[in-house]
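Novice: Quick one: sequence plus predicted model below, questions after.
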Amino acid sequence: MSQSLSRRQFLAATSAACAVTAVSPGSTKAAAATDRMKVGFIGVGGRGGSNLRAIEATGKVDVVAACDVDNRYVDQVAMRHPGVAKFSDFRKMYDAIGKDLDAVVVSTTEHTHAYATMPALQLGKHVYCEKPLAYNVYETRRITEAAADGGVVTQMGTQIHAGKNFRRVVELIQSGAIGPVMEAHVWVGRAWGLQSEADAKANKDRIFVDKRPTEAMAPPPNIDWDVWLGPAPERPFHEVYFPGPNWYRWWDFGNGTMSDLGSHWNDLPFWALQLDAPQTVEAFGPPPHAEIAPASMSAVYQYGPRGNQPALQMTWYQGSHKPEIWKSGGIPQWGSGVLFMGTKGMLLSDYNKHVLLPEDKFADFEPPEQFIADSPGHHAEWVNACGGEGTTGSPFSYAGPLTEANHLGNVAYRVGKKITWDAKNMKCVGCPEADPFIRREPRAGWSL
């Protein structure tokens, strides 16, 4: 194919763009390969518990600290790891044993990611942080810069990035299988956010809510509510916020479906098309709610040319919003997917499978020779890299710009107008009303 690159040409031209950060003794604080890594886990229930078990399963770490606002989860870890240091407040964990740790795993709620991660980076510790990397653009940029300054091994928890399917799709796109891509569409069926009561029932939501509750509830005795609030504005405990995933809906704690699933689904075009900061973003949906993210919305991103790739329009859809080609039956109507539209055809992918379209045109197509190595597993990548072996697929140098771009979709939605993004200065040009959505002042007692 005339648009194709040889494997050697591709690796030479785009090794940095594949979002893997090499680990070398001169540039990182990697532990010796024979050392067992001493790891502190912040957030050990739910997703955090899964991360702990996956990292523990590598057989290369010692679990030395467990921290969670729910003391039941901490006690469960202590039963399996007698002698583990127990905390409910990660600030106290860092004060007590931060210098003794080799690495930290952060699996808290979105609004405390940056605050739990920053101390580790400043101490020169390796970090695995769940997605999204941070709560807003400003916090994300601070974490990205601190990771670069610290020279440590990092990984954001986009586990599907390590799957074989995404790697084969990236190879197809970057080797020119469908020609230059000038249009991409990403859609997800999940609709965490403000929705009608009928839709809430249809989606089997346990709690329907369309406004902040006025009554207070007593927090369960096992919960440290003040620490859970962290840098967010003060408010009484209520079940509409806690436990997860209820908090995802509320702007003070999360950023809805975009922030959650955008980290996974936008990862594929971001990687395959070597994206970074968008030039403009415009969003569409119901009128923005002051406190609750939308269930359904869409956002259109404009990117300029990148190397030998043309300008690109990428559109995100969530909930009831779908691409026109999907609604008209022009492609298989997968519930969630990524569609690349090139000059020679299309590629449709989800997490586990992909197809070149139209299928009859590609019936005899021979895929390129594999040039992206298979992963030992998303968690194993990070553990191995901390020990000086291999690389991570979603280091903060890559995950940071991805997270920022996702946040900008919500910024455009909340201001209700097309934004022009000045990435260097973290400003929406001529749109000062966007500033509070890019950066917020934390609650007293919390700072980066």
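Specialist: Here it is on my side, so go on.
Novice: all contacts plus neighbour counts: C-alpha atoms, from now on.
Specialist: Fine.
Novice: Pull up the gap between the nearest residue to G124 once chain neighbours are set aside and L123, please.
Specialist: Nearest residue to G124, sequence neighbours excluded (C-alpha to C-alpha, 6 or more residues apart in numbering): G150, at 5.4 Å. Distance check for G150 against L123: by C-alpha to C-alpha, to the nearest Å, it reads 8 Å.
Novice: What of A148?
Specialist: Counting by C-alpha to C-alpha - A148 and L123 are separated by 13 Å.
Novice: what's around H354, how many residues?
Specialist: Other residues lying near H354 total 17 when counted by other C-alpha atoms under 10 Å.
Novice: what secondary structure does the residue lying closest to it once chain neighbours are set aside sit in?
Specialist: Closest residue in space to H354, ignoring its immediate chain neighbours: L348 at 5.5 Å, by C-alpha to C-alpha, 6+ apart. What DSSP: H, G, I helix; E, B strand; the rest coil gives for L348 is strand.
Novice: residues contacting L348?
Specialist: L348 is in contact with G337, V338, L339, F340, H354, V355, L356, L357, counting by C-alpha atoms under 8 Å, 6 or more residues apart in numbering.
Novice: so which strand or helix has the closest residue to P395 other than its chain neighbours?
Specialist: Nearest residue to P395, sequence neighbours excluded (C-alpha to C-alpha, 6+ apart): Q155, at 4.5 Å. Per DSSP states H and E, Q155 falls inside strand 154-157.
Novice: Can you give the contact residues for that strand?
Specialist: 126-133, 147, 378, 382, 392-396, 399.
Novice: same thing with stretch 237-247?
Specialist: I207, V209, P213, A216, M217, A218, P219, W225, W250, F253, G254.
Novice: which of those are buried?
Specialist: V209, W225, W250, F253, G254 (16 or more other C-alpha atoms under 10 Å).
Novice: Next up, a structure to set beside the first:
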Amino acid sequence: MEKTNKEANAASRRAFIKNTAIASAAFMILPRHVLGGKGFTAPSDRLIVAGIGVGGKGAGDIAAFYKSGKAEIGFLCDVDTKRAAGTVKSFPKAKFYKDWREMLDKEHKNFDAVSISTPDHSHAMITVAAMQLGKHVYVQKPLTHDIYEARKLTEAAKKYKVVTQMGNQGASNDGPRQMKEWYDAGLIGDVHTVYAWTDRPVWPQGIPWSANKAEIPANLDWDLWLNTAPYKDYVDKLVPFNWRGWWDYGTGALGDMGCHLIEAPFSVLGLKYATNVQASVGSVYVDEFKRGYFPESCPPSSHVTLTFPKTPKTQGEVTLHWMDGGIQPTRPEELDANDVFGDGGNGTLFIGTKGKMMSSTYSANPRLLPLSRNKDIKVPEKFARVPNGANGHYAQWVEACIAGYGKKEVSSPFEIAGPLTEALLMANLAIRGNDVQRTSADGKVSYPGRNIQLLWDNDNMKVTNFDDVNQYVKREYRKGWTLGI
């Protein structure tokens, strides 16, 4: 059971953050030299970063900000002290906290920006709290766990006027810019169909929740790790990685790889919000004759089809196919039998009226098909490249933060990352719809969410023809937690 005193502490800390934000949001977004007063030397070329979630991918993020040469790591925060130990050792001058709310409460005047690399279900709440304090934010992909959260973060970035960036490094690669130049030059005609695929998940999915309750490690604050999710007893091997396969915490292969593989279609074609979606999913068997039914877990594989309306860069609707779990589209006839499709396990394929082009993970290595076409491409470069490509994604955000809101371009601000994330999460609505189970009076079981197309009302953020999945558009947070906007 949850502990009452923890709920009380959570409420008081959130109240503090909210009150502080109201009183000082305008104050905090001023340049730091204005805040310092007479005799203060402006650190105009340095960004003080606080990291929340600093083990694993978070450790890499923190190191990359520091390597930009313009960031100092001032504070570190993680619910798992063992997981964070390496980063803490690398930055011994950074003050460490276990509770991000306490860090924001006590230290918000002492840093400029926040890096958030926590499980998907906790992204939105932490990000909102940071933005309300006038902090620039870098958030790992996917931006949020729910569509509602993505929409609210997109709006909040404009409201609080902070620099934002989602951690899909491929958005800073040369690949998307190269493909935009090819497409704008008409090399493949009008694109009407796109395929994106991945060999992930590489963690367990389509399985029952473990019945083996384990002892919570001394280094882990399990209650704080759960954050907005329903309380459950701790089970072994969920943390630090396998949470991705459970809907309470993760968003499956789509959340993990979709931002990397679908970013290019969004930027090249100007896609934004889909109008409808349908999905089919792979099954697992609990015995020789019976399929497993595990609605708490993401499926082992899926094929999702999203329809996007005509954009200024297309002549009509665009159909986007997503495939995961090792499923791939049929090889293009322009590829020779031994040519690598995508990068083998992952890729994106654009099909136009005059030709095709494909790329690898992170939109790397773009190629026209057939591959022989790449020898004679003479398209002028018109989109500025990000120095160091995907690796430069971090420095780009650091420099934009130093410059201030609206002064420098970033590759994946929330105005772009928000709609991209919504598309992925809309696809997950269709995937989860496959698990909606109903039992009739005579005991027959049916799955009404399978083999249908979900129709999306974008303004009201709801599916209009299958209400069962709308509960996932805006999930109910655990008692004591709120998004705050």
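Specialist: That came in fine, so what should we check first? Since the structure is predicted, the reported quantities are computational estimates derived from the model, not experimental observations.
Novice: sorry, back to before: which residue in the second structure aligns with the residue nearest to H354 of the first structure?
Specialist: Under the alignment (TM-score structural alignment), L348 of the first structure pairs with M358 of the second structure.
Novice: Would you check how far apart its match and N173 of the second structure are?
Specialist: For M358 of the second structure, the distance to N173 of the second structure equals 15 Å [C-alpha to C-alpha].
Novice: what do we get in the first structure for D80 of the second structure?
Specialist: Under the alignment defined by TM-score structural alignment, D80 of the second structure corresponds to D70 in the first structure.
Novice: Tell me the counterpart of A299 of the first structure in the second structure.
Specialist: A299 of the first structure maps onto V304 in the second structure, by TM-score structural alignment.
Novice: Thought G258 was touching that match, still the case?
Specialist: No: here V304 of the second structure does not reach G258: they are 11.5 Å apart, not a contact under C-alpha atoms under 8 Å.
Novice: the more surrounded of the two?
Specialist: Neighbour comparison, V304 of the second structure and G258: the larger count goes to G258, with 27 against 22 (by other C-alpha under 10 Å).
Novice: List the residues that contact that one.
Specialist: Residues counted as contacts of G258 of the second structure (C-alpha under 8 Å, 6+ apart) are L424.
Novice: Could you find the counterpart of it in the first structure?
Specialist: In the first structure, G258 of the second structure lines up with G262, judged by TM-score structural alignment.
Novice: Buried residues of the helix or strand hosting R72 of the first structure, list them for me.
Specialist: Following DSSP H and E, one finds R72 of the first structure within helix 71-80. Buried residues in helix 71-80 of the first structure, counting neighbours by 16+ other C-alpha under 10 Å, are found at N71, Y73, V74, D75, V77, A78.
Novice: so which of those comes closest to E234 of the first structure?
Specialist: Nearest to E234 of the first structure out of the buried residues of helix 71-80 of the first structure is N71 (C-alpha to C-alpha; 21.6 Å).
Novice: if I read this right, that closest one contacts P220, doesn't it?
Specialist: No: with contacts counted by C-alpha under 8 Å, N71 of the first structure stays clear of P220, the gap being 10.7 Å.
Novice: hey, where'd the helices end up in the stretch 351-485 of the second structure?
Specialist: Taking DSSP state H, counting those that start in this stretch, the helices of the stretch 351-485 of the second structure run over residues 392-403, 414-433.
Novice: Buried deepest among those, which one?
Specialist: Each of those was scored by mean neighbour count; the highest is helix 414-433, a mean of 26, by mean count of other C-alpha atoms under 10 Å.
Novice: Determine the set of other helices and strands touching that helix.
Specialist: Judged by 3 or more C-alpha pairs under 8 Å, 6 or more residues apart in numbering; DSSP states H and E, helix 414-433 of the second structure is in contact with helix 147-160, strand 164-166, helix 259-269, strand 276-281, strand 302-308.
Novice: what span of the first structure lines up against the fourth one?
Specialist: Residues 280-285 of the first structure are where strand 276-281 of the second structure lands when matched by TM-score structural alignment.
Novice: before we move on, what about the shortest one?
Specialist: For strand 164-166 of the second structure, the aligned range in the first structure is residues 154-156, judged by TM-score structural alignment.
Novice: How far off centre is that stretch?
Specialist: Chain-centre distance of stretch 154-156 of the first structure: 10 Å, with C-alpha atoms, centre = their mean, to the nearest Å.
Novice: again with stretch 219-232 of the first structure
Specialist: Taking mean C-alpha positions (C-alpha atoms, centre = their mean), stretch 219-232 of the first structure and its chain are 24 Å apart.
Novice: just stretch 454-473 of the second structure next, same as before
Specialist: On C-alpha atoms, centre = their mean, the centre of stretch 454-473 of the second structure falls 21 Å from that of its chain.
Novice: Where in the first structure does it fall?
Specialist: Mapped onto the first structure using TM-score structural alignment, stretch 454-473 of the second structure spans residues 419-438.
Novice: just to revisit the earlier point, of the helices of the stretch 351-485 of the second structure, give the one that comes closest to K310 of the second structure.
Specialist: Closest to K310 of the second structure of those, according to C-alpha to C-alpha: helix 414-433, at 15.4 Å.
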